[in-house]
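# Structure, please.
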Amino acid sequence: MDSTRTTRSTLRSRRTWSAVGLAAVTALALAGCSDDRSATDSGDAAQSSTASPPPDLAAGQVAPDGATSDVVSGLEAPWSVVPVGDDGDAFVSERDSARVLELRADGSTREVGTVAGVRHGGEGGLLGLALHDDDLFVYSTAEDGNRIQRYELTGDTGSWRLGDATTVIDGLPANTFHDGGRIAFGPDGMLYASVGDAGNRSEAQDRDSLAGKILRMTPDGAVPDDNPFDGSPVWSLGHRNVQGMGWAADGTMFAAEFGENRWDELNVVEPGKDYGWPEVEGTGGEDRGFVDPVQQWSTDEASPSGLTVIGDTVFVANLKGESVRGVPVSDPSTATEYFAGDFGRIRTVLPGPDDTLWFVTNNTDGRGDPRDGDDRIVSVPLTTGS
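Next up is the predicted model:
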């Protein structure tokens, strides 16, 4: 009993690098491939690029500034990552193997555990991770649909293990595509989850269906009293496939969303609002009662997945667009593109330790062209405008 209390206290004290504490989410995404495997002894080739901030970087805006370096390489279909403490340690999910890995600051990885009952196929599998109150929350695809589970963590740095699992919510719409999968705790302490339309387009407009929605729940899965629809976990509707969520310091919620054939979207999410899918894709829905995106990109240049907010900048990872975009919170209709084509598909972004940005490649997921050393987590220094 005493050792358990000590472990939990240690984990709490190391949360200073949490996505919520930095007004960011995660949403965020990656995985590892072997126990106790270090990037420095894997033989994988290093890959690097250099970024420069825009010359007109405004006060409070954040931008990559300098050369990249690999945090770890040789990962397989990484999807989500959540930091543990402020020293560069993190938990990582592998989509296809259903393993959760512990990543150490030295680039080594070890298996924390395997999530039981995960059905891998297409875009489904082990997806989002989130940390809250010393428990690891996991979004995954099972035989009877997508689900969110809460795992008690045991052990400590270098020896974390998955303990008992409790189901938070299950039976969420699932398919081999459009599974959503991002989970994050907002600044209000509530659990947010993105659920894709799972190919059932019309259900995104049905308030009684959880397909094509962003959900908001208590950590135990109960419906908060101040949700927009009585007795429903639905926070917003009319989404096709949201895979990135994050909050600015003033509480503004941003979400990145995959379009179909024309427009991918960056939305400001408000409770009870309808974002138009499948009636409208991109802008042009306001006169029909839908909320227009604050920015849209052609599907050929984006496929936005993970999202995080650092300072006054929203960073968005792009899969098909193979880049990281920086979007000012104060003017989310504009963007600066970084690393275009340098690292292939990018699944997620998150704040790293010591004023860095981490981003995660996704070239081994069956849709990319793996390069020597893929997949990898990459770090780049950040600078803030003054």
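
# contacts and neighbour counts: CA atoms only from here.
OK.

# Tell me the first helix or strand C-terminal of the strand of greatest length in the chain.
In terms of residue count, the longest strand belonging to the chain (DSSP state E) is strand 161-172. Reading on from strand 161-172 to the C-terminus, the next helix or strand found by DSSP states H and E is strand 183-185.

# one more to line up against the first:
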Amino acid sequence: MKSFATLLLLGSLSASAVAQQGPVLATYPVGSTTVSASALTGNLDTPWELLWGPDNFLWMTERAGRISRIDPNTGQLIPLLTVADVTETGESGLLGMVLHPDFATSPYVYIVYNYTDAGTLKEKLVRYTYSATANTLSSPTVLLGNITAVTTHSGSRLLILPDRTLLMTTGDAQQRSDAQTPASLNGKILRMNLDGTVPANNPIPGSLMYSLGHRNPQGLTQAPSGRIYSSEHGENIEDEVNLIDVNRNYGWPSVEGFCNLTTEQPFCAANNVREPLVSYTPTLAVSGLTYYNHPAIPQWNNSLLMLSLKAGTFTQLQLNSAGDQVAGQNNLWVGTYGRLRAICVSPQGRVYVGTSNRDNRGTPAATDDRILVLENRAYVPAAVKNGVSSLLQLSPNPATQSVAVRLPAVVRTPTTIQLRDVLGRTTRTVQLAAGQQEVSVNLNGLQSGLYMVQTQLGDTRYTRRLVVE
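Below is the predicted model of the structure:
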């Protein structure tokens, strides 16, 4: 039985590392690397969020209310739920989504969407429970509701931090002054516990506010360093990419972009305004944002990858080593695939992009909307080349309550260790800080059986079998 489980797991790892490749739509030189673009699936309706799930599937929301899983090997779309009370009008509808980081034991899916209450458009955050057996989402629990909304400026991206708190971006809902009103939920980045309650260490006791002065932030991501970045729509000028600091003011509506006008500078000085890393005039309608650091496309290491709607750009923003400045920018393309909104990165270094040409502002082609795959087809992961590595030490093995994982060298940058079950699902994720070489992984709550411990140092991926008793 254990031999069968081992073969099943190794087959799953190989399949996820070497996915089926569709016809190449275009190639792009990125330094010495050739990045190929292909289409994974099409005939979608305004994809809003793309996530890489712990089941090695893509998870997607579409603005009309559908939540689906997509097989990255075949492009097969597997619907989970169409949320009944979603109101899709203008820019409103089903928006952001995030999965609980301990998905194997807490299979929760968090979504944000617009709905109608007594004839008035509003916004809410709802948690669903996923059943892998039934392939369903059920038991909706409203964590935060009754948020002011109109048909534009709803935000809303979700991000779960390592401390198991959740960030949620909200737009100003065209109520400009609310962005500067701490008591309002609009024009903010909110921070809450995963049950919707207010963390005790939020800036204002009893308040969900994490930062304020936002117009319409539609991208949100975190680097392994812990730094948080957001992309935000400007009005007629100054789209922004921001480094998000707790309890900082981002200026809207008194400040657009940098504090470079004499009319803006007194407000900036008096209100602890943090200027953006970069801004764009004319506006691009910046949207999806993710962090990239993978040997598949080494020229993008330590970069933000950002999409835009109006300009249809795919932009690489190279960060400096500290992550607090943008050192350079490059557009992979401009306008080639129309409007773009959703983006995520797989553990194999592939980038998935969702077009948004059916949002009533684009010009859809016959295949729109669709998911594009960007990849270096010449890249072969070290796990495929080298297989299981004895350089990753586990003690004890077999283990019961915990296992000590020792890497072959001290890590120079924050590194993730993952524990995967025989179906390739991530059951534990542990972070090593720079300067560490060993960490303990808690095994409580795991079923007995065979698991794989994985991590990556540079361009080498280390994998070791672990038996949990």
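
# Give the helix, strand or coil label for Asp287 of the first structure.
helix (DSSP: H, G, I helix; E, B strand; the rest coil).

# What number of residues are in the vicinity of it?
8 (other CA atoms under 10 Å).

# swap in Asn362 of the first structure?
31.

# Kindly report the same for Pro47 of the second structure.
30.

# Please identify the residue in the second structure that aligns with Gly74 of the first structure.
Alignment note (TM-score structural alignment): Gly74 of the first structure maps to Asn43 of the second structure.

# List the contacts of its match.
Residues counted as contacts of Asn43 of the second structure (CA atoms under 8 Å, 6 or more residues apart in numbering) are 366-370.

# Using a markdown table, lay out those residues together with distance to Leu51 of the second structure and neighbour count.
Putting those into a markdown table (distance: CA to CA, whole Å; neighbours: other CA atoms under 10 Å) gives the following:
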| residue | distance to Leu51 of the second structure | neighbour count |
| --- | --- | --- |
| Ala366 | 25 | 8 |
| Thr367 | 21 | 11 |
| Asp368 | 19 | 21 |
| Asp369 | 17 | 25 |
| Arg370 | 15 | 23 |
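
# Filter the residues you listed by whether they're kept in the first structure.
Contacts from the contacts of Asn43 of the second structure that recur in the first structure, judged by both residues aligned by TM-score structural alignment, their matches' CA atoms under 8 Å, are 367-370.

# So which of the residues you listed is the closest to Ala134 of the second structure?
Arg370 (26.4 Å; CA to CA).

# so what's the aligned partner of that closest one in the first structure up against?
Correspondence of Arg370 of the second structure to the first structure, assessed by TM-score structural alignment: Arg376. Under the criterion of CA under 8 Å, 6+ apart, the neighbours of Arg376 of the first structure are 70-75, 360-362.

# same thing but 10 Å
30-32, 39, 44, 46-47, 70-78, 343, 346, 359-363 (CA atoms under 10 Å, 6 or more residues apart in numbering).

# where along the second structure do the helices fall?
In order along the chain, the second structure carries the following helices (DSSP state H): 2-17, 265-270, 382-386.

# how about these, which one is nearest Ser402 of the second structure?
Comparing the helices of the second structure by CA to CA, helix 2-17 comes nearest, at 20.6 Å.

# contacting residues for Gly258 of the second structure?
Check again: residue 258 of the second structure is Phe, not Gly. Applying CA under 10 Å, 6+ apart, the residues near Phe258 of the second structure are 238, 240, 250-251, 264-265, 268, 273-279.

# what does it align to in the first structure?
For Phe258 of the second structure, the residue aligned by TM-score structural alignment is Thr283.

# sorry, back to before: out of the helices of the second structure, which comes closest to Pro203 of the second structure?
helix 265-270 (17.8 Å).

# Buried residues in the closest one, which are they?
265, 268 (16 or more other CA atoms under 10 Å).

# and what of stretch 93-112 of the first structure?
For stretch 93-112 of the first structure, by 16+ other CA under 10 Å, it's 93-104, 107-112.

# Kindly report the same for stretch 207-217 of the first structure.
Buried residues in stretch 207-217 of the first structure (16+ other CA under 10 Å): 207, 209-217.

# quick check: it aligns to which part of the second structure?
Taking TM-score structural alignment, stretch 207-217 of the first structure hits residues 182-192 over in the second structure.

# if we can go back for a sec, so can I have a markdown table of the contacts of Asn43 of the second structure showing distance to Leu457 of the second structure?
Listed next are those as a markdown table, based on distance: CA to CA, whole Å:
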| residue | distance to Leu457 of the second structure |
| --- | --- |
| Ala366 | 43 |
| Thr367 | 39 |
| Asp368 | 38 |
| Asp369 | 37 |
| Arg370 | 33 |
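
# Which single one of those is nearest to Gln418 of the second structure?
Arg370 (30.2 Å).

# ok, and the closest non-adjacent residue to the closest one?
Nearest non-adjacent residue to Arg370 of the second structure, counting by CA to CA, 6 or more residues apart in numbering: Gly42, 4.0 Å away.

# Roughly how far does the match of Arg370 of the second structure sit from Leu162 of the first structure?
24 Å (CA to CA, to the nearest Å).

# dump the residue contacts of the residue nearest to Arg370 of the second structure.
75, 77, 354-355, 366-372.

# for Val324 of the first structure, same thing?
Val324 of the first structure touches 64, 302, 304, 306-307, 315-318, 335-341, 345-349, 359, counting by CA under 10 Å, 6+ apart.

# corresponding residue for it in the second structure?
Match for Val324 of the first structure (TM-score structural alignment): Phe314.

# One more: Gly246 of the first structure?
That one, Gly246 of the first structure, aligns with Thr221 by TM-score structural alignment.
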